[in-house]
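1. Predicted model and sequence below, questions to follow.
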Amino acid sequence: MKTSDFYFDLPEELIAQVPLKERDKSRLMVLNKENGEIRHRNFTDILDYLRQGDCLVLNDTRVIPARLFGVKDTGANVEFLLLKRIDKNRWQTLVKPGKRAKLGSRFVFGNNDELTGEIVDLAEEGTRIIEFKYEGIFEEVLDELGNMPLPPYITEKLEDKERYQTVYSKNTGSAAAPTAGLHFTETLLNKIRDRGVKIAYITLHVGLGTFRPVKTENILEHKMHSEFYMVSKDAAELINATKVSGGKIISVGTTATRTLETVGTNDGLIREGNGWTDIFIYPGYEFKVIDGLLTNFHLPESTLIMLVSSLAGRENVLKAYNEAVKERYRFFSFGDAMLVI
């Protein structure tokens, strides 16, 4: 299967640059995964597609202000994106420009030397391992000096950092938001609970894979980067009870989907635990756990559109995406949503 099989033409003006004033006022395209039927709804209409006894699974990761701007000891400016924590003081980072971050290079962050760092190792895909030195608590220093790591296709300044967090974000560690969850409000979540729908929270910290395009023409040659997940005993029991009783598992986002399918067993149940996953889901994959998926509209030729296509069929998904372009849906992180069910 070729990467180009997942291309669609997207006008640049449809890329949402800022979030809507109200989270749940986005549009919702509903795609029937069996016959490809498309319905155009509003996001709050998701209530019409959830039934008593179903379970909505949310990724409660919280984005850290992972973009740091440093000054090299030569005076050169360098941008760092924190991707993965190695231990207390060392992080795997994406560096721009990489040529300024050679082994042994030192950097200062902030105006008062609150944070310094040294490149101590080279890692996969040109990333660097940086060791930080600081006074106090690293998370507090990062809150002070770091910036929200918005995707490169968003060029507008984000006025409110919390709009790149879900209202239920809890466990810090992501380099990007699980954007399908950005549409929910506490009020809407309470209405969903009132319908008798269970809500389970799992965690996957989004890393480098979100920023990495598919560069191989044969998708089987693409390598996914590993990301850390956590599935609690309570979440596993809730999801498994739903499966046993005949309810549907609706995954909110591709990150939650990848986590559930990683910990899923052949009988459709899941196991609790923590670990790393590099699962790559593309057409031909047989889902073990999820029955439906809520997601945003993704980049052409991305692993994310491949995942959606594996659930609903490539032709159905590309037809839906072309319909979304025609109907002027908003795309990507701050855009509208699609429910595949």
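-> That came through, no problem.

2. contacts and neighbour counts: CA atoms only from here.
-> Fine.

3. number of nearby residues for Lys88?
-> 9 (other C-alpha atoms under 10 Å).

4. now Gly335, what's its secondary structure?
-> Classification of Gly335 using DSSP: H, G, I helix; E, B strand; the rest coil returns coil.

5. Look at the residue nearest to it when sequence neighbours are not counted and say how many residues are nearby.
-> Nearest non-adjacent residue to Gly335, counting by C-alpha to C-alpha, 6 or more residues apart in numbering: Ala16, 5.2 Å away. Neighbourhood size, Ala16 [other C-alpha under 10 Å]: 20.

6. Check the one 5 residues further on too.
-> Residues within reach of Lys21, counting by other C-alpha under 10 Å, total 9.

7. and here's the other structure:
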Amino acid sequence: MHPKDLNIADFTYELPEEKIAFFPLAQRDASRLLVYKAGTMTTDTYQHIDQYIPEHALAVFNNTKVVEARILFKKPTGGQIEIFCLEPHEGYADITTAMAQQGTVQWLCLIGGASKWKSGQVLSRSIPGPGGDTLLEARFLEKRNDSFLIELSWTPASLSFAEVLHVTGQIPLPPYIKRVAEAADEERYQTVYAAHDGSVAAPTAGLHFTHEVLQKLDQKKIQTDFVTLHVGAGTFKPVKAEVMNDHEMHAEFISVSPQLIRNIAGRREHPLIAVGTTSLRTLESLYWLGAKLLRDRHCFDNGIPYINQWEAYEEALQQYPAHAVLDALIAYLSEKQLTSLVAKTQILIAPGYRFKMADALVTNFHQPSSTLLLLVAAFIGSDWRKVYAYALEHDFRFLSYGDGSLLWRAH
């Protein structure tokens, strides 16, 4: 069956609210770890994850950084309007460029209380700081299908937009964590290796890793490396269509270094482990980007490299060996004199998908009827039901602040 024909009702389960983690554990790596391999399951904690990964494996993490994307404005009448910054206007080359803008920027946003925002009205707020006040203004530009285009401007204009968000915004907890963000969330809803501003949701599989756990991986000669995928709010977008053909997958920016591509190409028989679904999506997208180059070396000449949600299921792109597509990407970056591969991916990984890169996946437990659950089902097959039933029966904590799993794919 083609994934377009999948019925989302076949990928659900009963998730009691008491199984959802509304707060993180006091210690990151004390989170429980379910290890699934060849149909068997083991329970441990993230403190010992190194014991379940062989020497010389390559573990790839997503080093995106969550930005304070929720901004609250008060109208002169006292009403409150919330602006949730989703992604930059399409005129910017990528999220990093937009985050570096000074003085003004245009952003696609969700608006809480949009009906109270009259046309032409400028919202403003002033935040005192040690270096003086920061004044932020918001102007409504246009309504899009599922968002609003807003122009944000500020003084001092020398500040970057990332700095402005840090001063004026709040960490955007997922919608199913039904509480107000606290000061502790600024640190805990962020990985210890977060480096590049741009996400509105954390790559949650990485929240369990501490510097001590990373050191254990290094001591065992498990190589670690990083990709950057800026997680959008679309990761929480529910699948409302009955069949997947009618669901539009969200697109996200990725950035990958030539060195990582060379590391993957040189791993030979050693396993490749994706830490998080975002890392997995990025690694698998590399294959299809390289396959497109092999089919047409000029395919990216007129725009940013892009993978749409169904391209991974085209038979014409399935034929290339992994080493050939990685070589094509390395050659492309060298020819264009690029220090990183920046692209957008809309890839939808669902049962029927043929994995090309990743051998194992570290991931949390996901919402019923979600594209993330489809990805897990594609990775380990129908055993996803056994894994989730086991996790529920053994009191694992679910969703972003919950426990997680190490899933090995059957080859």
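-> Structure received. Just so we're clear, the structure is a prediction, and the values are computed from it rather than from any experiment.

8. that older thread, what residue of the second structure takes the place of the residue nearest to Gly335 of the first structure?
-> Under the alignment (TM-score structural alignment), Ala16 of the first structure pairs with Ala21 in the second structure.

9. Was I right to think that match contacts Gly402?
-> Yes: shown here, Ala21 of the second structure and Gly402 form a contact pair, counting by C-alpha atoms under 8 Å, at 5.0 Å.

10. Please give me every residue in contact with the aligned partner of Phe287 of the first structure in the second structure.
-> Applying TM-score structural alignment, one finds that Phe287 of the first structure aligns to Phe355 in the second structure. By C-alpha atoms under 8 Å, 6 or more residues apart in numbering, Phe355 of the second structure lies in contact with 284, 379.

11. And for Val206 of the first structure?
-> Residues in contact with Val206 of the first structure (C-alpha under 8 Å, 6+ apart) are 173-178, 227-228, 255.

12. how about CSV for the residues you listed, with neighbour count, secondary structure and distance to Leu103 of the first structure added?
-> Below are the contacts of Val206 of the first structure laid out as CSV (neighbours: other C-alpha atoms under 10 Å; DSSP: H, G, I helix; E, B strand; the rest coil; distance: C-alpha to C-alpha, whole Å):
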residue, neighbour count, secondary structure, distance to Leu103 of the first structure
Gly173, 22, strand, 25
Ser174, 25, strand, 26
Ala175, 27, coil, 23
Ala176, 26, coil, 27
Ala177, 29, coil, 30
Pro178, 30, coil, 33
Glu227, 22, strand, 25
Phe228, 18, strand, 26
Thr255, 26, helix, 33
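
13. distance of the residue most central in space within the first structure from Gly104 of the first structure?
-> In the first structure, the residue lying closest to the centroid (C-alpha atoms, centre = their mean) is Pro178, at 3.5 Å. Distance of Pro178 of the first structure to Gly104 of the first structure, computed by C-alpha to C-alpha, to the nearest Å: 34 Å.

14. before we move on, back to that, how much space separates the equivalent of the residue nearest to the centre of the first structure over in the second structure from Glu137 of the second structure?
-> Using TM-score structural alignment, the equivalent of Pro178 of the first structure in the second structure is Pro203. Distance of Pro203 of the second structure to Glu137 of the second structure, given as C-alpha to C-alpha: 30 Å.

15. ditto for Thr204 of the second structure
-> 32 Å.

16. more neighbours, those two?
-> Taking neighbours as other C-alpha under 10 Å, Thr204 of the second structure and Glu137 compare with Thr204 leading, 26 against 16.

17. got the contact list for the residue lying closest to the more buried one once chain neighbours are set aside?
-> Leaving out its chain neighbours, the residue that sits closest to Thr204 of the second structure by C-alpha to C-alpha, 6+ apart is Ser400, at 5.5 Å. Going by C-alpha under 8 Å, 6+ apart, Ser400 of the second structure touches 21, 174, 204, 364-365.

18. Trace Ser400 of the second structure over to the first structure, please.
-> Counting by TM-score structural alignment, Ser400 of the second structure corresponds to Ser333 in the first structure.

19. Let me know the distance separating its match from Ile64 of the first structure.
-> Look at Ser333 of the first structure and Ile64 of the first structure: by C-alpha to C-alpha, they are 16 Å apart.

20. how about Asp383 of the second structure, what's its partner in the first structure?
-> For Asp383 of the second structure, the residue aligned by TM-score structural alignment is Asn316.

21. so that match is in which element?
-> Assigned by DSSP states H and E, Asn316 of the first structure belongs to helix 314-326.

22. Glu140 of the first structure too?
-> Glu140 of the first structure belongs to helix 138-145, assigned by DSSP H and E.

23. OK, contacts around the nearest residue to Ala236 of the first structure once chain neighbours are set aside?
-> Nearest non-adjacent residue to Ala236 of the first structure, counting by C-alpha to C-alpha, 6+ apart: Glu272, 5.6 Å away. Glu272 of the first structure makes contacts with 230-233, 235-236, 263, as judged by C-alpha under 8 Å, 6+ apart.

24. With Met1 of the first structure instead?
-> Applying C-alpha under 8 Å, 6+ apart, the residues near Met1 of the first structure are 218-220.

25. go on, Ala176 of the first structure?
-> 63, 149-151, 206-207, 210.

26. mind checking the SS state of the residue lying farthest from the centre of the second structure?
-> Here the second structure reaches farthest from its C-alpha mean at Thr77, the gap being 37.8 Å by C-alpha atoms, centre = their mean. What three-state DSSP gives for Thr77 of the second structure is coil.

27. What's the separation between it and Lys116 of the second structure?
-> When distance is defined by C-alpha to C-alpha, Thr77 of the second structure is 10 Å away from Lys116 of the second structure.
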